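**Student:** fold the following, please.
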Amino acid sequence: MSCCDTPAGLLPFETALSRLLAEIHPIATQQTVELGQSIGRVLAEPVISRVNVPPYTNSAMDGYAIHLTEPAAASYRLIGRCLAGHPFEQTVAPGECVRIMTGAQLPPGANCVVMQENATLLDDETVAFSDGLVLDRNIRHAGEDISAGATVYDAGHCINTADIAVFAALGIASVSVKRQLKVALLASGDELKLPGTTLNPGELYESNRPAIHAMLTRMGIEVRDFGIIADDKEQLKSAFLSAAEDCDAIITTGGVSVGEADYTKDILTEIGEVNFWKLAIKPGKPVAFGRIGPAVFFGLPGNPVSALVTFHQLAVPALKKMQGHEQIHYPTQTAIAASDFKTSPGRTDFQRGILFHDDQGRLAVRSTGAQGSHMLTSLTRANGYVILAPQTEPVRTGDLVKVQWFDALLG
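**Tutor:** Got it, this is the predicted structure:
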């Protein structure tokens, strides 16, 4: 098998992602939400400032606002004081100054603020300055940060915490965002049990659904949690049909392989459509993508690392496109391998790595160790992926590799 060969029946990862995204369309409906409910939501319209930020020219320091001329005066007559929220409206003439506090509006005529540490009171009405007599020093100008009429955010921007402060500074109390996605989530498997219960022989705790639920919530998505469904074809079929009635997408984990109790692909073929099933990717070869009615369907593997990696690399970009994000692809960089990496001929391998800068300031990466699809610690120890293209030759220490930092969903 050459470096470009793909095992029979396996769809290359890049092809699968392109086909998947081609099937996805952003939701058109939008709603207005208050700022406190807008974190993680996607703007439906551009945000254009109606005001300047700051709204008026003000002082950056506690000190004295002066009318500076050349040459500077030896001392200045103190004519008043100016506090935040209480402007001094009299014009400051050459040779005059006003006591001013941080954030207070600069009085008319003032063109310099001297910090109080450089001031000496000669008497109740006279101030001398030892330093800082520079035109425009310690002054914040109106609109210096954001000017009225400026486009602050484009449609498709995902709102974060810092954005809330910007909206508030603009006087915006609510924003127009894309309608919140609703995603159905379920896990299938007779061996799966809820955390907190007692395990019987042959059982294990179900970890995929809680982790994916957390990531969906962090994306601002409403989750309809169907819990754990037994390995029963009719129960699974009923759950899929119920989810498709009012959800934009359905995400399942487990049941997509070729075992006797793996029914997902058969059910999807029967009641919906299958776009692809097996991918040339590691971890996570058995991945089903299709539709049930209008709902997009993602059938992820049951192994925990496989489920989280395929969700992150395939489902997240698709969901972001549905949400209307302006940026849906993960950026990659080139790093120096600080350890050897085994490769998987014919499959794109998303190994978990620790990215760091070496003694020469170069980006480097080392493996987290064993990369089994069941080993969650390979994820918890990592801060990024080492993306190894389908090839036969292993990566040696010192080789260049493609890496991808974990984003906030995994980091």
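
**Student:** C-alpha from now on. contacts and neighbour counts both.
**Tutor:** Noted.

**Student:** what about the residue lying closest to residue 411 once chain neighbours are set aside, neighbour count?
**Tutor:** Closest residue in space to residue 411, ignoring its immediate chain neighbours: residue 383 at 6.3 Å, by Cα to Cα, 6 or more residues apart in numbering. Residues contacting residue 383 under the criterion other Cα atoms under 10 Å number 20.

**Student:** quick one, what contacts residue 383?
**Tutor:** The neighbours of residue 383, taking Cα atoms under 8 Å, 6 or more residues apart in numbering as the test, are 352-355, 405-406, 411.

**Student:** so how far is the strand or helix carrying residue 379 off the chain centroid?
**Tutor:** If you go by DSSP states H and E, residue 379 is part of helix 377-380. Centroid separation for helix 377-380 versus its chain: 20 Å, with Cα atoms, centre = their mean, to the nearest Å.

**Student:** what are the contacting residues of it?
**Tutor:** Contacts of helix 377-380 (Cα under 8 Å, 6+ apart): 305, 352-353, 368-372.

**Student:** can you rerun that using 6 Å?
**Tutor:** Helix 377-380 has contacts (Cα atoms under 6 Å, 6 or more residues apart in numbering) with residue 368.

**Student:** okay, buried residues for that helix please.
**Tutor:** Of all the residues in helix 377-380, those buried under the rule 16 or more other Cα atoms under 10 Å are 378-379.

**Student:** what lies in contact with the helix or strand that it is followed by?
**Tutor:** The helix or strand immediately downstream of helix 377-380 is strand 384-388, counting by DSSP H and E. Strand 384-388 has contacts (Cα under 6 Å, 6+ apart) with 348-353, 402-406.

**Student:** residue 167: which of those is nearest?
**Tutor:** Of all these, residue 406 has the smallest distance to residue 167: 27.8 Å, by Cα to Cα.

**Student:** what distance do you get for the closest residue to the closest one other than its chain neighbours to residue 400?
**Tutor:** Spatially, and ignoring its direct neighbours in sequence, residue 406 is nearest to residue 384 (4.6 Å; Cα to Cα, 6+ apart). Here the criterion is Cα to Cα, to the nearest Å. By it, residue 384 lies 15 Å from residue 400.

**Student:** how about this one, so we can line them up?
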Amino acid sequence: MAQLSDDCFAFGGPMMSVDEAVAIIAARVTPVHDIDTVSLVDADGRILASDISAPLPLPPFTNSAVDGYAVRSRDLPPREERAFAVTGRVQAGALASQAIRPNHAMRIFTGAPMPEGADTVFMQEDVRIDEAGRLVVPAGLKPGANVRPAGEDIAVGSSALAAGRRLRPQDVALAAAFGLTHVEVRRRIRVAVFSTGNELVSPGAPRAAAQLFDSNRFMLMAMLARLGCEVSDLGILRDDRASLAHGLKTVADSHDLILTTGGVSTGEEDHVKAGVESVGTLVLWRMAIKPGRPVAMGIIGGTPFIGLPGNPVASFVTFVHVVRPTVLALAGAAQQRLVPMPVRAAFSYKKKIARREYVRVTLRKGDHGLLEAVKFPREGAGLLSSLVDTDGLVELGEEITKVEPGQTVGFLGYASLM
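**Tutor:** Model prediction:
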């Protein structure tokens, strides 16, 4: 399991910015050391543990990029069309039976190896066959046209996939193109997830009139699963310092991260802070972010702890900006800054300076086909419908104080946040 020092996340400022939080996490969290060897079928989403260099060039041999006719570039007509005798035929997966002869052409298909001596291919759409059965080609084709040289994509020995990459389907395809069947990846991060609060019951359990079904826990577990984590669902911890402390301490040795939601504000019934401090060390982050200012982070028995707000939108937003980079750092993944897509605002908005805010929006096509962001009509960090019925978040940086319709803003789609 991860073993961090008790002051790993210590921060002296009055309120932490989002960028400061991510920088501290990336610099001070130690990745897990265990390595798994997995088949390519199971590699998607895993974190590559070691660099992969190209064991062969891609493509491994020079081949035709089109269906057509292979010729020697020295035989290309410079000014007017020319007729060639056609001898031979090369299909994909087979070698030419002979070298190409001067002033001759050879029928060739996409992906087939180029015949010896040939270095240019005419597309079949650009040629014709005359009455004598000869190939007639136009003038003006450049030498080397429609040919894919060996190593054109990736040269042998070059760096192809770097350690720390979170593998995507296209990365898996590249490994397969090298003939690999397995890759080395970091083991999955083990995360214990609790909800806290006497007001919560799990779906399926009897619910009293003053209670709510717990939704945050299931949202967070789904988000963790998308990040490739092994998740332990540890249910709901009640608003009691002793039971909170016991539950947190019990799971610390067997997990890489402990994640809770609720109970991290400053009210007298918010017991997470005291519970953590009785079994570990906690630095209460007051992040300059809306929604989601109350976020707690600390260390319990060497294992990092993060306590998220109880309001679902605040929990979602702070997961993206605190939990996600922590999980990636623990997994040895390279940190990648979220890059908002520029869109036009179709709303007005005012905010405080020196605080980053996230506005829930839906995209629509506006004038001239430009994408516009339409703000969800209601405010409130407790509105699950505002996450369900929107496409993503508009990110408003610390320096922004207002938004006017037509202004360019940065949009983060939900799919890019997990």
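
**Student:** would you pull the TM-score for this pair?
**Tutor:** After superposition, the two chains reach a TM-score of 0.86 (TM-score structural alignment, normalised by the length of the first structure), with 400 aligned residues with a Cα RMSD of 3.0 Å.

**Student:** counterpart of the residue nearest to residue 406 of the first structure in the second structure?
**Tutor:** Under the alignment (TM-score structural alignment), residue 384 of the first structure maps onto residue 393 of the second structure.

**Student:** what number of residues lie near that match?
**Tutor:** What residue 393 of the second structure shows, counting by other Cα under 10 Å, is a neighbour count of 23.

**Student:** then the one 4 residues further on?
**Tutor:** Here the count is done by other Cα under 10 Å, and residue 397 of the second structure has 18 residues near it.

**Student:** give the buried residues for stretch 180-198 of the second structure.
**Tutor:** Buried-residue list, stretch 180-198 of the second structure, by 16+ other Cα under 10 Å: 182-197.

**Student:** give the aligned range of that stretch in the first structure.
**Tutor:** Mapped onto the first structure using TM-score structural alignment, stretch 180-198 of the second structure spans residues 172-190.

**Student:** quick one: end-to-end distance for that stretch.
**Tutor:** Note: stretch 172-190 of the first structure ends 51 Å apart using Cα to Cα.

**Student:** pull the distance from that stretch to the chain's centre.
**Tutor:** Relative to the centre of its chain, stretch 172-190 of the first structure is centred 15 Å away, using Cα atoms, centre = their mean.

**Student:** show me where the stretch 101-250 of the first structure has its strands.
**Tutor:** If DSSP state E, counting those that start in this stretch is used as the criterion, the strands of the stretch 101-250 of the first structure fall at 112-115, 119-123, 126-129, 139-140, 151-153, 174-178, 182-188, 192-193, 204-205, 222-229, 249-253.

**Student:** now the ones you listed in CSV, please, with extra columns for distance to residue 88 of the first structure.
**Tutor:** Formatted as CSV, the strands of the stretch 101-250 of the first structure follow (distance: least, Cα to Cα, whole Å):
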stretch, distance to residue 88 of the first structure
strand 112-115, 14
strand 119-123, 20
strand 126-129, 18
strand 139-140, 16
strand 151-153, 31
strand 174-178, 33
strand 182-188, 54
strand 192-193, 69
strand 204-205, 67
strand 222-229, 51
strand 249-253, 59
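
**Student:** nearest approach to residue 336 of the first structure belongs to which of those?
**Tutor:** Within the strands of the stretch 101-250 of the first structure, the stretch nearest residue 336 of the first structure is strand 249-253; the backing value is 34.3 Å (Cα to Cα).

**Student:** how far apart are whichever helix or strand comes after that closest one and its match in the second structure?
**Tutor:** Remark: after strand 249-253 of the first structure, the chain's next helix or strand is helix 264-271, criterion DSSP H and E. Following superposition, helix 264-271 of the first structure is found to deviate from the second structure by 0.6 Å on average (mean Cα distance after the TM-score superposition for the first structure).

**Student:** give me the nearest residue to residue 100 of the first structure, chain neighbours excluded.
**Tutor:** Nearest residue to residue 100 of the first structure, sequence neighbours excluded (Cα to Cα, 6+ apart): residue 82, at 4.7 Å.

**Student:** and what about the one you found, helix, strand or coil?
**Tutor:** Recorded secondary structure, residue 82 of the first structure: strand (DSSP: H, G, I helix; E, B strand; the rest coil).

**Student:** which residue in the second structure lines up with it?
**Tutor:** Using TM-score structural alignment, the equivalent of residue 82 of the first structure in the second structure is residue 90.

**Student:** gap between the aligned residue in the first structure for residue 248 of the second structure and residue 256 of the first structure?
**Tutor:** In the first structure, residue 248 of the second structure lines up with residue 240, judged by TM-score structural alignment. Distance of residue 240 of the first structure to residue 256 of the first structure, computed by Cα to Cα: 14 Å.

**Student:** quick check: residue 45 of the first structure is in a strand.
**Tutor:** No. Counting by three-state DSSP, residue 45 of the first structure is not found in a strand; it is coil.

**Student:** just checking, residue 204 of the first structure touches residue 194?
**Tutor:** No. The criterion here is Cα atoms under 6 Å, and residue 204 of the first structure misses it with residue 194 at 8.6 Å.

**Student:** what about residue 123 of the first structure, how many residues close to it?
**Tutor:** Neighbours of residue 123 of the first structure under the rule other Cα under 10 Å: 10.

**Student:** Provide a list of residues in contact with it.
**Tutor:** No contacts exist for residue 123 of the first structure under Cα under 6 Å, 6+ apart.

**Student:** cool, and the one 10 residues further on?
**Tutor:** If you count contacts by Cα under 6 Å, 6+ apart, residue 133 of the first structure has none.

**Student:** what about 10 Å?
**Tutor:** By Cα atoms under 10 Å, 6 or more residues apart in numbering, the residues touching residue 133 of the first structure are 66-69, 72-73, 112-115, 118.

**Student:** please apply the same query to residue 135 of the first structure.
**Tutor:** Residue 135 of the first structure sits next to 66-70, 110-114 when contact means Cα under 10 Å, 6+ apart.

**Student:** much appreciated, bye for now.
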